[in-house]
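**Q** I'd like to go over a predicted model; first the sequence, then the structure.
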Amino acid sequence: MDIREAREALKLYFGYDQFRPMQEQIITNVLKQQDVVVLMPTGGGKSICYQVPAVVMPGVCVVVSPLIALMKDQVEALLVNGIPAAYLNSSQNASDQYEIESKCLKGQLKLLYVSPEKLLSAGFFSFLKRLKVSLFAVDEAHCISAWGHDFRPEYTQLRALKQQFPQVPVIALTATADRLTKKDIQEQLHLQQPEVFIASFDRPNINLSVRPGRDRYKRILEFLDRHQGQPGIIYCLSRNSTESLAGKLKKEGYNATYYHAGMSANQRAKAQEDFLRDNVQLVCATIAFGMGIDKSNVRWVIHYNLPKNIESYYQEIGRAGRDGAKSDALLFYSYSDVMNLRSMLTEGESKQTELQLVKLERMQQFAEAAICRRRILLQYFGESQSKNCGNCDICRNPPTTFDGTLIAQKALSAIARTQEKANMGLLIDVLRGSRSSQVLQSGFDRIKTYGAGRDVNSMDWQRYLHQMINAGLVEMAYDQNYSLKLTEQSKKVLFENRKVELVKFEEVKQVEAPLVKARPKKELIKDALFERLRGLRKRLADEYNVPPYVVFTDTTLMEMAAEKPTNRLSMLAIGGVGAQKFERYGENFINEIIRFMTEEQDKGNKIKGATHLVTFEAYQQGLSPEQIAVQRQLNPVTVYSHLATLYEQGYSIKVSDFLTKAEYRAISEAIEVLGPDAKLKELYEHLSEGYEYFKIRLSQAVYKKQTSGV
């Protein structure tokens, strides 16, 4: 097995000519039987990293996934692509499970999705040992770490995979993991010298915005008015909020539903299915919704309340724009949300309470930030970005900054002189010259920077340190009593006089929506075709009983709308159109594009390549070339030229109706003498004007097709 087989599988089953960044390297390592850890943002293409190896490796890939909904969605999508896959979980009866296990034993499946509970159930490892397991894929791997934001105790038992199957490679995948969580994943799963791949966490297609919590409902209505018909999710803190907000939006005429853990399993399943199948536009939900949603065409996410941590926020906004198309993430922020969340986190006694409170504080810093929001997110996950993103509210309305180099140097020097052992509160006491017992007991009153920041009040010091953390000048070590640490960037400030820009905290300003410019007709036509294709996709999805995005993603439809493929070859060149999907859906989309283009042509809108398609539409209706010429007010020779072009492009044109074998033999001899690209007039004269122009043109088309071997 080599990477060439993987590339062929990518094109055949998934319809893509090349892998996304890092996917090929990951797959190469998996094919070499190596353990791998993959940190890749939602929508970055994690599933391809194990699905493609599963197809080309002998045996079955076992995928451990925590959510039944995600298993169901991914298996549906794989089956549509022509890949044999199934899942085993508590939603199935014994008969269904037995049937799937039988298929596994017969070698009829390439991927088997199981929940952690099923994997660890009595006798399941014995069953797996009867199979040829090619690979274990552990999805949502951050759940194994106590430092992660979604720790699940049952995940810690997955270390048994390596104990029971030491020779089978394991690929662990997650979209959200900081430095500690990444290390923990490797240790907990007992991975053997794993290759670690960290893709960029940047999702440049998502526009980030934060608004004050005042007038949320009014702002949401304005937002929805700008996103007519686009699917989206509104995350709320409480169950009651989801129901009341969905009810109000329905009264406004929006097709909305709600979802929370207090609903029955059937109610939740219906709400989710309606959203997946585009039967409802938006869902108001608690965080119980979404982790298992593989819906690629979510165009926006709104947070009605502040999330508990940056990991949750990042994962939730990542449900928008999974297909790479432009999407929006809007967060409403108020201090009352912070207080409510603090109260929720401190209600029960837990070893993780302190950690969760610190993570909440980082989320608060993000909401209050005065620097590029995307840089803050990336820095949180250990990724530096030197330039502002240009696609967040701060970048569009930048605050006034000042030279804060001296302030930063004082703080960084104090961190160094406290031997990187002080947390934020203690460091501020040192800078302010406090005589607190902790300062005195630690001997920090004797260091050079003690009291160097008396001129700055405690609140401002806290805000400046938050900015420095967000900018990557300081790291917080959660596992070392939240002490502050220097970074490579901070050393440049201390020793190379790198300049630091800081800002004073101000209330988040409301960003005025930019003026919408009149769009060119070409763009409007493309949008209209996209909507036509979206409607066709929905009808086909209902017919085949799958979610619409399983038929084709929004980005695939957008590419169709831009390129307007009208034959097999050009349709297969569209990203996301594999051989299996073309056989099932391709002709439907080609015909819809042709219908749309002929309608636009009839309206007087000139579309490149459309005129010969109008001829083809009439030809399919049984009209002769002469009748088409009269109907379209064209010269008959032009119509025959259209038919010749269509024939060359692979359309079903019966040339023998207009050209006998004897005529073709005579004309083809002339073409061989003068060449296939000879002008019609040259061929006409060479043939002593004995054959009509249209017969010569048709002969050229047949000759080119035969000699090209197509």
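**A** Structure received.
**Q** C-alpha only now, for contacts and for neighbours.
**A** Noted.
**Q** So what's the residue count around Glu669?
**A** 12 (other CA atoms under 10 Å).
**Q** where's Val493 relative to Leu208, distance?
**A** 29 Å (CA to CA, to the nearest Å).
**Q** Does Arg534 touch Leu557 like I think?
**A** Yes - here Arg534 reaches Leu557: they are 7.3 Å apart, a contact under CA atoms under 8 Å.
**Q** ok, the two, which is more surrounded?
**A** A direct count of neighbours by other CA under 10 Å for Arg534 and Leu557 places Leu557 higher, at 24 against 19.
**Q** isn't there a helix covering that one?
**A** Yes - per DSSP: H, G, I helix; E, B strand; the rest coil, Leu557 lies within a helix segment.
**Q** Show the contacting residues for it.
**A** 530, 533-534 (CA atoms under 8 Å, 6 or more residues apart in numbering).
**Q** Please compare the first structure with the one that follows:
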Amino acid sequence: MAGKKINLTDQLKNYFGFDTFKGNQEAIIQNLLAGNDTFVLMPTGGGKSLCYQLPSLLMDGTAIVISPLIALMKNQVDAMRNFSEEDGIAHFINSSLNKSAIDQVKSDILAGRTKLLYVAPESLTKEENVEFLKTVKISFYAVDEAHCISEWGHDFRPEYRRIRPIINEIGKAPLIALTATATPKVQHDIQKNLGMVEAQVFKSSFNRPNLYYEVRPKTANVDKDIIKFIKNNPEKSGIIYCLSRKKVEELAEILQANGINARAYHAGMDSATRTQNQDDFLMEKIDVIVATIAFGMGIDKPDVRYVIHYDIPKSLEGYYQETGRAGRDGGEGQCITFYTNKDLQKLEKFMQGKPVAEQEIGKQLLLETAAYAESSVCRRKTLLHYFGEEYTEENCGNCDNCLNPKKQVEAQELLCTVIETVLAVKENFKADYIIDIIQGKETSEVQAHLHEDLEVFGSGMGEEDKTWNAVIRQALIAGYLTKEVENYGLLKVTDAGKKFLKHPKSFKITEDNDFEEVEEEAPARGGGACAVDPALYSMLKDLRKKLSKKLEVPPYVIFQDPSLEAMATIYPITLDELQNIPGVGAGKAKRYGEEFCKLIKRHCEENEIERPEDLRVRTVANKSKMKVAIIQAIDRKVALDDIAMSKGIEFEELLDEIEAIVYSGTKLNIDYFLEDIMDEDHLLDIYDYFKESTTDNIDDALDELGDDFTEEEVRLVRIKFISEMAN
């Protein structure tokens, strides 16, 4: 076959029924047929799988496709069998098959019926499979989702790093590696690891013009925002990504309770349910799938109309991959992400305990994601720049930043300051360190390098950190600075940057979007599109203050601010409706609700307000399964750390659950646990603090109480305090 040119278009029509190839497909296939190693970078929906499916049918022997997910293999094998009369044409070997199924696969391969064999990397490394494959004529190897090889990718898998040695053991044949997301760094890492540095690289543009990108602030009303969005897009298919399995299940239940046809999908579900949910989504029996990132690799559904990120992903690779599942048919694809800096802090916490190098990489990837979310530059420009592609349009017309452009400000001098500082520290440091120097912060790291003596130290104290961040991010996109590939994150000055310093010209930046302030100002806008009623909000606050004086408890003990905001948005006028407000359980509604409902009802009548009944987000009683179990365990005086262990959650997550329980009005007695772990004076100091304080904010408490107290202790005592004072 090698070297012989054949008419591929006829073969394409014959096997797959398509008239023409997309993008680079034909050149890639010719290269592979000629026996050459091939590296394919093609965005999701560009038609990667055809690049190895067609050649496998045309070449002698069996092609081995190494693929990361069982669901994906099943999907692709079914698709291949649909194109052929012969069921044995495609098979997979993975942990889901029993012995007799595996024997059937082997006999089909040996009889020459099988052109494509999908193998999970974990199965490829098994001794008996290696021995069997040595006896098979192999046409070529394909490594799909090749970014899994790279620790810089978003899905580092150690088994993927062992592919090359195993291939060498089985027998040499051409190799094709395919991925939908690879920064220059990841590409280099993959090629090095697979021993294919000389391979011809085919790179398609990563721009998906039909996708609309938007980042929204994640407020207390995020569930409501999502419900509203879905109801405004009825009968369209959508995917919602969450980081934790727990959140996936909770959100799916809330959507169902609000009349949305949604199901959950994550790796912890039993595989029959999971497969059923995936198939129902593909068959359009359900509209929305709520999933962890375990869902979607290789899912070939062309008409997903929106992808929502409930939590910011761990990396831009992940983000690009997941948003890329929208609008694969070239039609509408809305990509909405909810962002708060708090989520990044959570993700950083998860990394603790991993090897230092991995933590460093993880941190860099998170910083890139934050830069993308906070930047007010065209989202397309930022994304494509990250993947090493230049986007020259000034306004893409299809992202939130381009549709609502911000005013630009001249930053020529600021850029000169940044370039001077990067050069002054010998191009050896990351962005946050550069900003510390410009801002004149004498951190221990700055002092260790004696950089407080530099002339540039403190030269930019008049501007905020956020402005300096914007200058650096936009200078990277403009090509004045670059980030070191090998040591991720070190800033270097490019030739263009040095030229700029000698002959400065105009450099305009747009200020970053400010997500922190948005959260503080929540009362003014509440649930995104559904504004809080400011007059009612301030009346509710007055009523809370009055009650707090009368009952001698701090105001937050009665209802927290987000609960009041929700009341001033949804206008509940019965105790039943009040219980649909976040943070209001039956106990609280009974104890304090009467007066609040009366006030709201009177306000609605006097101002002739129509209440948004349809937007009453119904909360889910079932959420309480976990809560009931926790309450029962505490009644039995089980130590809290043991409860967390038995529920398979972190101690911190358990505290979140317990706080939700006491804040919504249920009394819990955790004295038995506190006596065990805390000194009595210590406990009283914290308790007295909350008695006097007007806020229940933990950071404020820690500032006030000093270094002798840990966050965990303060949270535990706050639980005791709320439970005793309010419930």
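**A** Everything's here; your move. Owing to the predicted nature of the structure, the values given are computational and were not obtained by experimental measurement.
**Q** follow-up on the earlier one: in helices only, show me the contacts of Leu557 of the first structure.
**A** Mapping the contacts of Leu557 of the first structure onto helices (DSSP state H) picks out 530, 533-534.
**Q** before we move on, back to that, who has more neighbours out of Val493 and Leu208 of the first structure?
**A** Taking other CA under 10 Å, Val493 of the first structure and Leu208 do not tie; Leu208 has more neighbours (23 against 19).
**Q** in what helix or strand does the more buried one lie?
**A** strand 206-212 (DSSP states H and E).
**Q** Also Asn591 of the first structure?
**A** Per DSSP H and E, Asn591 of the first structure falls inside helix 587-602.
**Q** Then Lys46 of the first structure?
**A** Using DSSP H and E, no helix or strand contains Lys46 of the first structure.
**Q** The helix holding Asn591 of the first structure packs against which elements?
**A** On a contact count with 3 or more CA pairs under 8 Å, 6 or more residues apart in numbering; DSSP states H and E, helix 587-602 of the first structure meets helix 521-544, helix 611-620.
**Q** corresponding residues in the second structure for the helix or strand following the shortest one?
**A** So the one you mean is helix 611-620 of the first structure. Counting by DSSP H and E, the next helix or strand C-terminal to helix 611-620 of the first structure is helix 625-632. Under TM-score structural alignment, helix 625-632 of the first structure has no counterpart anywhere in the second structure.
**Q** The first helix or strand past helix 625-632 of the first structure going along the chain: which residues count as buried?
**A** Going down the chain from helix 625-632 of the first structure, the next helix or strand is helix 636-648, by DSSP H and E. By 16 or more other CA atoms under 10 Å, the buried positions in helix 636-648 of the first structure come out as 636-637, 639-648.
**Q** got the contact list for helix 636-648 of the first structure?
**A** By CA under 8 Å, 6+ apart, the residues outside helix 636-648 of the first structure that reach it are 612, 615-616, 625-626, 628-629, 652-653, 693-694, 697-698, 701-702, 704-705.
**Q** which of those count as buried?
**A** Here, 16+ other CA under 10 Å leaves 612, 615-616, 625, 628-629, 653, 693-694, 697-698, 701-702 buried among these.
**Q** Can you tell me the SS state at Tyr513 of the second structure?
**A** Quick fix: residue 513 of the second structure reads Asn, not Tyr. Asn513 of the second structure - assigned by three-state DSSP - is coil.
**Q** To what extent is the residue lying closest to it once chain neighbours are set aside buried, counted in neighbours?
**A** Counting by CA to CA, 6 or more residues apart in numbering, Asn513 of the second structure lies nearest to Glu374, which is 5.1 Å off, once chain neighbours are set aside. By the criterion of other CA under 10 Å, Glu374 of the second structure has 22 neighbours.
**Q** Just tell me what Glu374 of the second structure corresponds to in the first structure.
**A** Under the alignment (TM-score structural alignment), Glu374 of the second structure maps onto Glu368.
**Q** I'd say that match and Phe505 touch.
**A** Yes - using CA under 8 Å, Glu368 of the first structure is in contact with Phe505, at 7.4 Å.
**Q** List of residues touching stretch 165-184 of the second structure?
**A** 32, 35-44, 48, 52, 124-125, 130-131, 133-134, 138-147, 153, 317, 320-321, 386-388, 485.
**Q** can you give me the helices for the stretch 201-350 of the first structure?
**A** Using DSSP state H, counting those that start in this stretch, the helices found in the stretch 201-350 of the first structure span residues 216-225, 239-251, 265-276, 310-317, 335-346.
**Q** can you list contacts of the last one?
**A** This means helix 335-346 of the first structure. 305-306, 308, 353, 356-357, 360, 364.
**Q** So which bit of the second structure is it matched to?
**A** Going by TM-score structural alignment: helix 335-346 of the first structure matches residues 341-352.
**Q** Ok, the fourth one next?
**A** The alignment of helix 310-317 of the first structure onto the second structure (TM-score structural alignment) spans residues 316-323.
**Q** gap between the counterpart of Asn207 of the second structure in the first structure and Arg373 of the first structure?
**A** Using TM-score structural alignment as the criterion, Asn207 of the second structure maps onto Asp202 of the first structure. In this view, Asp202 of the first structure and Arg373 of the first structure are 11 Å apart by CA to CA.
**Q** So for those two, which sits in the more crowded spot?
**A** Applying other CA under 10 Å to Asp202 of the first structure and Arg373 shows that Arg373 carries more neighbours, namely 25 against 17.
**Q** is it true that the more buried one touches Cys392?
**A** Yes - here Arg373 of the first structure lies in contact with Cys392, judged by CA under 8 Å, at a distance of 6.5 Å.
**Q** Quick check: neighbours shared by those two?
**A** Common neighbours of Arg373 of the first structure and Cys392 (CA under 8 Å, 6+ apart) are Leu208.
**Q** Buried residues of stretch 337-350 of the second structure, list them for me.
**A** So, applying 16+ other CA under 10 Å, buried residues of stretch 337-350 of the second structure: 337-340, 343-344, 347.
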